[in-house]
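K.L.:
Could you look at this predicted model? Sequence included:
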Amino acid sequence: MQRRQILKGAVGLGLVSGWSAKANAAASLAVASGGAVPASARALPLSSVRLLPSVYADALQANQAYLLRLSADRFLHNYHRFAGLPAKGAIYGGWEADTIAGEGLGHYLSALSLMYAQTGNAALKPRIDYIVAELARVQQAQGDGYVAGFMRKRKDGQVVDGKEIFPEIMRGEIRSAGFDLNGCWVPLYNWHKVFAGLFDAQTYTGNEQALQVALGLAGYIDKVFAALNDEQVQQVLACEHGGINESFAELYARTQDKRWLALAQRLYHTKVLTPLAQGRDELANLHSNTQIPKLIGLARLHELTGRQSDADAVNFFWRRVTQHHSYVIGGNGDREYFSAPDSIAAHITEQTCEACCSYNMLKMTRHLYSWAPDAAYFDYYERTHLNHILAHQNPRTGMFTYMTPLMSGVAREFSSEENDFWCCVVSGMESHAKHGDSIYWENGDTLFVNLYIPSSVEWKAAAVRLELNTGYPYAGDIDIKVRRLAGQRYYTLALRIPAWASKYTVRVNGKPHTASKDKGYVLIRRRWKAGDTVRLSLPLDLRLEAAAGNDHVVALLRGPMVLAADLGAADKPFSGLAPALVGANILSAFAESDKGKAVYRSVGTGRPGDMKFTPFFAQYERRAAVYFNTYSEAEWAASEVAFRKEEARLKDLAERSVDIMHLGEMQPERDHDLQSDISYPVSYRGRNGRDARTGGFFSFHMKCTSGPLMLQASYWGEERNRDFYISIDGERIAHVKLDGSNPGVFIDQQYAVPERLTSGKSSVVVRFDPEPGHTAGPVFGVQLFIQTAAEASRISS
């Protein structure tokens, strides 16, 4: 992607919903005369594409089997219950049993609809129609258009129907801490998924009842917002709301009722969207997946209204995220949040790359590409689709990850069949139902081939059937054959040349072919006939790519595919150091072990030893290393000296230790009699910990001894806006404020323990309490140790 820059304001006239004949004619004339890429494009219908055997088809089949194992009635449980109708199935576990319940149904409806279009499997259609009919029945029982499954947790802890929050909101009683709205977990985000499912049912299966259900729900939501002034709307939008603006933009597109367009434009989250429209990257410390759907909504609004500021915001956001906030596999976010621009090297952890973020970034990429086709968009799309989306499903089980960890030695954690339903599980059901939706695009008599996934396609505009066969990305040859075409006709085949492909060859019917090139495509225009063939050959050379923020942290790629060191089976522990690469010319020291499977070995450069490298996405049940610190021999020797020095410091501390509390770990917390409320275990950068949210606490017993002691607590140095107290046996010994002033490292803070608190005791209770409106921690371990004279002197001074 470094080879090209997408122009900020490059917005074509064509919209996703269609093109005029005049625009098509102009585009065709341009191709005929000058070999130019048309000004806009649209994806061929998903129902026109069928996948042929490949890793993508394997993922699709595993997902289809899972969709058919799931129960619509269990997803509908709360919808029925809150409408006063008998529930037909027990509620699922995990998130579906929490206050976000109901989100899964929207995604499930979308996934079934997409899978039906992708495969034509007749067994899917009755489920889709059944869900829509049941939602219509729920809506009728509610009597006011309302339909939802989410719940509300009252202040007394009782969990009730989420509908209870809306009269409060309409009275101006609005409370949110970012992810809850008046005690309900992201209700507007939830509804965005329900709308999407209804729209997909209409689009891909022709179910018109789905639109009527959407209209009824929209009417209820419109009444809620009609009661609010603009300031109150912004208060509501401070809670994660998904792409609810997109929902109403799409409803306007389908009905042409300007009521919905007005509401879509009113649901504009000023705090986040205005800086982006003005070209300011203020993304650091924002929750990634909260923001991306808002921009997708702006993209849809731009397509419907032509408002340039919306397009500017989307273009700017996409460029900043893909070029300054993304990892080598295309994903973004650490612990779900953006970090500072170009700081990826400092954020290689076990909580990188939330799958929902990539799911949504690929949606956004499709919008931008349709406005102004350029291969650079699909360089990003391919990288993310191959290395992240494929990595986030285990095709053996059909289960999904939440994060895709890039920290060395960390295994992927996959969902269970019935007791997780994280957002990335339910978006995963969609991602792996539509692997054919972005391969082929068209404008007039130009067919773009953007992804080299084995497939067949019916291109109705040219009355032609094509077939794409390839071993890509394991092999570099891509073969396209005209399987059916009545007679002969002119059209242009536009093949994407990835930015990393410095050399390539094109053959038509076995002979070398010279074609014009524009915006990263070779444009083959000729009179085609049935039986014609094209072969595109791409070089799959190895290359190193540095992580943003540190040129000495690198990843290995082969063509579009990220390769990773295999560190062993996921069910076996990994306790070694993160491997490194040492040498003057690291890239030249890789040896090919199995070309067909893209297997390589480092030769003499691996530390602590040489390693086998295989495709990262396929290491579903392995521990991997993706990023490597690189050193010269002298630098490696110096790093070992520093490591040994730190080992000595920790050994000294261990010898003086009275007790250690490993927070976030089940057995240590039991052994220390942990007590807590509104407190959650966390894991970050290989370390377990625990936090306490506003109104909560956590406490535990620790052994002690008489004499001067120190209490040491460990924090991640980038935590900010944390304000809390530490007490021992009820007496506060520290007021802690964390302001993010120690980026990239864990910090140990030490607090003197007054001798009177431990004198004559064998144990004490240590407690962490947040200030109202703040969080305590997370705390990554607590240690009580004997104070040295030097430490006592430092404290007294």
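P.N.:
Cool, got the structure.
K.L.:
hey, let's count contacts and neighbours off CA atoms from now on
P.N.:
Noted.
K.L.:
Count the residues that sit near Leu60.
P.N.:
By other Cα atoms under 10 Å, 26 other residues sit near Leu60.
K.L.:
so it makes contact with Glu430?
P.N.:
No. Applying Cα atoms under 8 Å as the test, Leu60 and Glu430 come out as separate, 9.9 Å apart.
K.L.:
Give the next helix or strand downstream of the lengthiest helix in the chain.
P.N.:
Taking DSSP state H as the criterion, the chain has its longest helix at helix 633-655. Sequence order places strand 657-661 as the next helix or strand after helix 633-655, per DSSP states H and E.
K.L.:
other SSEs contacting that next one?
P.N.:
On a contact count with 3 or more Cα pairs under 8 Å, 6 or more residues apart in numbering; DSSP states H and E, strand 657-661 meets strand 687-703, strand 782-786.
K.L.:
Compare these and report which one is nearest to Val425.
P.N.:
Comparing the helices and strands packed on strand 657-661 against Val425 with Cα to Cα, the closest turns out to be strand 687-703 (23.5 Å).
K.L.:
Quick one: list the elements packing against whichever helix or strand comes after the closest one.
P.N.:
Scanning forward in sequence from strand 687-703 by DSSP H and E, the next helix or strand is strand 709-716. The contact analysis (3+ Cα pairs under 8 Å, 6+ apart) places strand 709-716 against strand 746-753, strand 776-779, strand 782-786.
K.L.:
Name the residues of strand 709-716 that are buried.
P.N.:
Buried residues in strand 709-716, defined by neighbour count with 16 or more other Cα atoms under 10 Å: 709-716.
K.L.:
so where does Trp500 fall, helix or strand?
P.N.:
Using DSSP H and E, Trp500 sits in no helix or strand.
K.L.:
Give me the number of neighbouring residues for the nearest residue to it once chain neighbours are set aside.
P.N.:
Distance criterion Cα to Cα, 6 or more residues apart in numbering; nearest residue to Trp500, sequence neighbours excluded, is Gly559 at 6.8 Å. For Gly559, the count of nearby residues is 23 (other Cα under 10 Å).
K.L.:
Put this next to the previous one:
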Amino acid sequence: MSRTSSSPPTPVGSVDPVGSVGPVRLGPDARAVLRPAAVGLDAGFWLTRREVNARTSIPQGPELLESAGNLHNLRLAAGAAEGEFRGAYPFVDTDVYKWLEAAAWQLAQGNDGDLEAHVDRIIGLVAGAQQPDGYLNTWFQLVKGGEQYQDLRWGHELYCAGHLIQAAVAHHRVTGRPELLDVARKFADQVDSVFGLPDSGKPIDGIDGHPEVETALVELYRETGERRYLDLAAYFVDRHGHGLLGGEAYCQDHVPVREATNVEGHAVRQLYLLAAAADLATETGDAELRTASERLWHAMTTTKTHLTGGLGAHHEEEDFGDPYELPNERAYCETCAAIASVQWSWRMALLTGEARYSDLIERTLYNGFLAGVSLDGERWLYVNPLQVRDGHTDPGGDQSARRTRWFRCACCPPNVMRLLASLEHYLASSDDGGLQIHQYVSGRYTAAEGIAIRCETDYPWHGSIAFTVEETPADRPWTLSLRVPRWCRDVRVRCGEESYDGPVEDGWLRIERTWAPGDRVVLELALEPRLTAADPRVDAVRGCVAIERGPLVYCLEQIDHPGGGLDDMVVDTTRPLAVKHRPDLLGGVTTVVAAGRRRDIPDPGWWPYGPADSSPRQGGEPVELTAIPYYAWANREDGSMRVWLPTS
């Protein structure tokens, strides 16, 4: 049963110690099929990316937050400094909170005195800036004379509160210390005293123009046992779509979640709201919210998701387009939207137990998400297009197709930091029947049922994934469930020296037996490179193919094709694709080599149009096309890039 409101916060590790310290900790009455399990990474692809995050990205956070003015604003609000508010937006506090969350998850990886000192110092700034009633937003405290909740559409006060709560929950789960959690609870209590239905006696019936507080409040309920936080989250989710902010899709006010049939509006706002809907369905058993979540996820993935897992078709409002409106050079695919997609899909995977959600997580992590940070961890992409044309004129700023040190709206960099720092909590799950492996990394997977296995793999470069049982109950069988990615055309399994030919059902290959320490299972996923075509209703890429290998989407970059740009390149689909391992390139990657031509197109003169040619040109200079993983583009020099390649 849920704890009463008078119960103290749960000490770290006192409930479900294996999976409890991650971003999603299910409540005691959760209706989820699966619960998070712990993974300790010790080698391989994702360990390298996390080491860069720990060594470079997170440590540079305090300096960047100082130079951008975020920390200065907190000092001003606390009366500890003089000057003017710095920043262009009323939600700059969230950059601080997302960095604090990233730093908290990083502290879980081991002692780091410098990082811990920065965390303690910045928590002190946050606490000092909080008003006596619990309210905290430096923009409104300093620029707007202390007014509260007068601009819910653009002010983002609750959005800021949500990120503060998530940072506080992370810090408390990792350290057991209450300082930041006390600040967050005080703010949440103030919000709870202000917002409610008209008959509740509370002064404001309203929602924030940027959903985020909803899923944060669910997690605060999970951390503290305070049911009113869960109820407040439900209130906010259900009040979206009732015209409280004018009825616009942009701020998720056009249709209630329960009635929606497609994802619309600002992509990040939509996905954060749907993550909260999945959380509520998990904690309350609300069947209508679960059905809506499943319906909307299906609509998104079948009609509005780019090959990279990227989401968002339009620059102007950072929003979804129409079904099958998936442009290339004008794709928005905000890095934050990729992160929100992972968060929502993980909640859906736990709620339903279905592998398809983790299929999308894999695609998004390796492509649409990871492209958002440079290989050195110092530069970022806010938008992630699938093509940069020859002669591209870059607008600069937040919509640049060139990597940037920081942004005026710096939502993406600390968001990337917090996902990478907590990544081990999105890789595996357990249930009463055993352990489920959602993502393949080298390391130790542990479940609360006394189960531990070690995984050794060079995935995604090689498809061999070896598991060794290290701990297991001696008196009962359990099931090891391995996700077989939808892209995989050939899968083989060995248990010890014997082949295993069990069926793949709904994306899972399940092996049930009474295990013993030392038992081995080897999963072989064929990683042959492949050409992918889009649904013919995607006009932007009709007559084109993309190169994929395993979970990786590939692209061409101009630097690998001297002698001209990429706009005239054509791939020859009749010739086989070849694989080349390049330890010298981009930190060590596997490239895919294809045959192609540089089209021989005559000068159009003054008018680039003419009669249709029923026999497309096949001539032109033969050229070898070298494709690199999409996540690694824009790490050498500026130039053109493309994922989708014309075939004629």
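P.N.:
Right, received. Where do you want to start? Every value quoted in this text rests on a predicted model; they were computed, and no experiment measured them.
K.L.:
Any idea what the TM-score is?
P.N.:
Once the chains are overlaid, their TM-score stands at 0.78 when taken by TM-score structural alignment, normalised by the length of structure 2; 562 aligned residues with a Cα RMSD of 3.4 Å.
K.L.:
about what we covered before: any idea how far the residue nearest to Trp500 of structure 1 lies from Ala565 of structure 1?
P.N.:
The gap separating Gly559 of structure 1 from Ala565 of structure 1 is 17 Å, by Cα to Cα, to the nearest Å.
K.L.:
want to throw the buried residues of strand 709-716 of structure 1 into TSV with distance to Ala148 of structure 1?
P.N.:
Shown next, in TSV, are the buried residues of strand 709-716 of structure 1 (distance: Cα to Cα, whole Å):
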residue	distance to Ala148 of structure 1
Leu709	55
Met710	52
Leu711	49
Gln712	47
Ala713	43
Ser714	42
Tyr715	40
Trp716	38
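K.L.:
Which of the residues you listed sits closest to Arg266 of structure 1?
P.N.:
Distances from Arg266 of structure 1 to these, taken as Cα to Cα, are shortest for Trp716 (38.6 Å).
K.L.:
The closest one against Gln749, yeah?
P.N.:
No. Look at Trp716 of structure 1 against Gln749 with Cα under 8 Å: they stay out of range, at 10.8 Å.
K.L.:
Leu544 of structure 1 pairs with which position in structure 2?
P.N.:
In structure 2, the residue matched to Leu544 of structure 1 (TM-score structural alignment) is Leu531.
K.L.:
Mind telling me what element the nearest residue to that match once chain neighbours are set aside is part of?
P.N.:
Among residues not flanking Leu531 of structure 2 along the chain, Ile547 sits closest, at 4.9 Å (Cα to Cα, 6+ apart). Applying DSSP H and E as the criterion places Ile547 of structure 2 in strand 544-549.
K.L.:
so that strand corresponds to what in structure 1?
P.N.:
Under TM-score structural alignment, the match for strand 544-549 of structure 2 in structure 1 covers residues 553-558.
K.L.:
For that stretch, give me the average deviation versus structure 2.
P.N.:
When structure 2 is overlaid, stretch 553-558 of structure 1 sits 1.8 Å from its aligned residues on average, using mean Cα distance after the TM-score superposition for structure 1.
K.L.:
contacts for that stretch?
P.N.:
Applying Cα atoms under 8 Å, 6 or more residues apart in numbering, the external contacts of stretch 553-558 of structure 1 come out as 328, 345, 540-547, 562-564, 598, 626-630.
K.L.:
what separates the alignment partner in structure 1 of Ser429 of structure 2 from Met702 of structure 1, distance-wise?
P.N.:
Taking TM-score structural alignment, Ser429 of structure 2 has Trp441 as its aligned residue in structure 1. Distance, Trp441 of structure 1 to Met702 of structure 1, using Cα to Cα: 64 Å.
K.L.:
before we move on, what about His241 of structure 1?
P.N.:
Per Cα to Cα, His241 of structure 1 is found 43 Å from Met702 of structure 1.
K.L.:
who's more crowded, these two?
P.N.:
Between His241 of structure 1 and Met702, counted using other Cα under 10 Å, His241 has the larger neighbour count: 26 against 21.
K.L.:
Return the residues in contact with the residue in structure 2 that that one lines up against.
P.N.:
In structure 2, the residue matched to His241 of structure 1 (TM-score structural alignment) is His210. Going by Cα under 8 Å, 6+ apart, His210 of structure 2 touches 153-154, 156, 158-159, 251, 269.
K.L.:
Can you tell me which of these are buried?
P.N.:
By 16+ other Cα under 10 Å, these give 153, 156, 158-159, 251, 269 as buried.
K.L.:
Show only the entries of these found in strands.
P.N.:
Secondary structure from DSSP state E places none of the buried ones among the contacts of His210 of structure 2 in strands.
K.L.:
Would you format those as TSV with distance to Leu125 of structure 2 included?
P.N.:
Converted to TSV, the buried ones among the contacts of His210 of structure 2 look like this (distance: Cα to Cα, whole Å):
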residue	distance to Leu125 of structure 2
Arg153	27
His156	20
Leu158	19
Tyr159	19
Cys251	31
Arg269	28
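K.L.:
between the residues you listed, which is closest to Gln130 of structure 2?
P.N.:
When the buried ones among the contacts of His210 of structure 2 are compared against Gln130 of structure 2 (criterion: Cα to Cα), the nearest one is Leu158, at 14.4 Å.
K.L.:
What is the aligned counterpart of the closest one in structure 1?
P.N.:
Using TM-score structural alignment, the equivalent of Leu158 of structure 2 in structure 1 is Leu188.
K.L.:
Distance check, that match against Asp310 of structure 1.
P.N.:
Taking Cα to Cα, one finds Leu188 of structure 1 at 21 Å from Asp310 of structure 1.
K.L.:
Could you give me the buried positions within stretch 253-266 of structure 1?
P.N.:
Buried residues in stretch 253-266 of structure 1, counting neighbours by 16+ other Cα under 10 Å, are found at 253, 260-261, 263-265.
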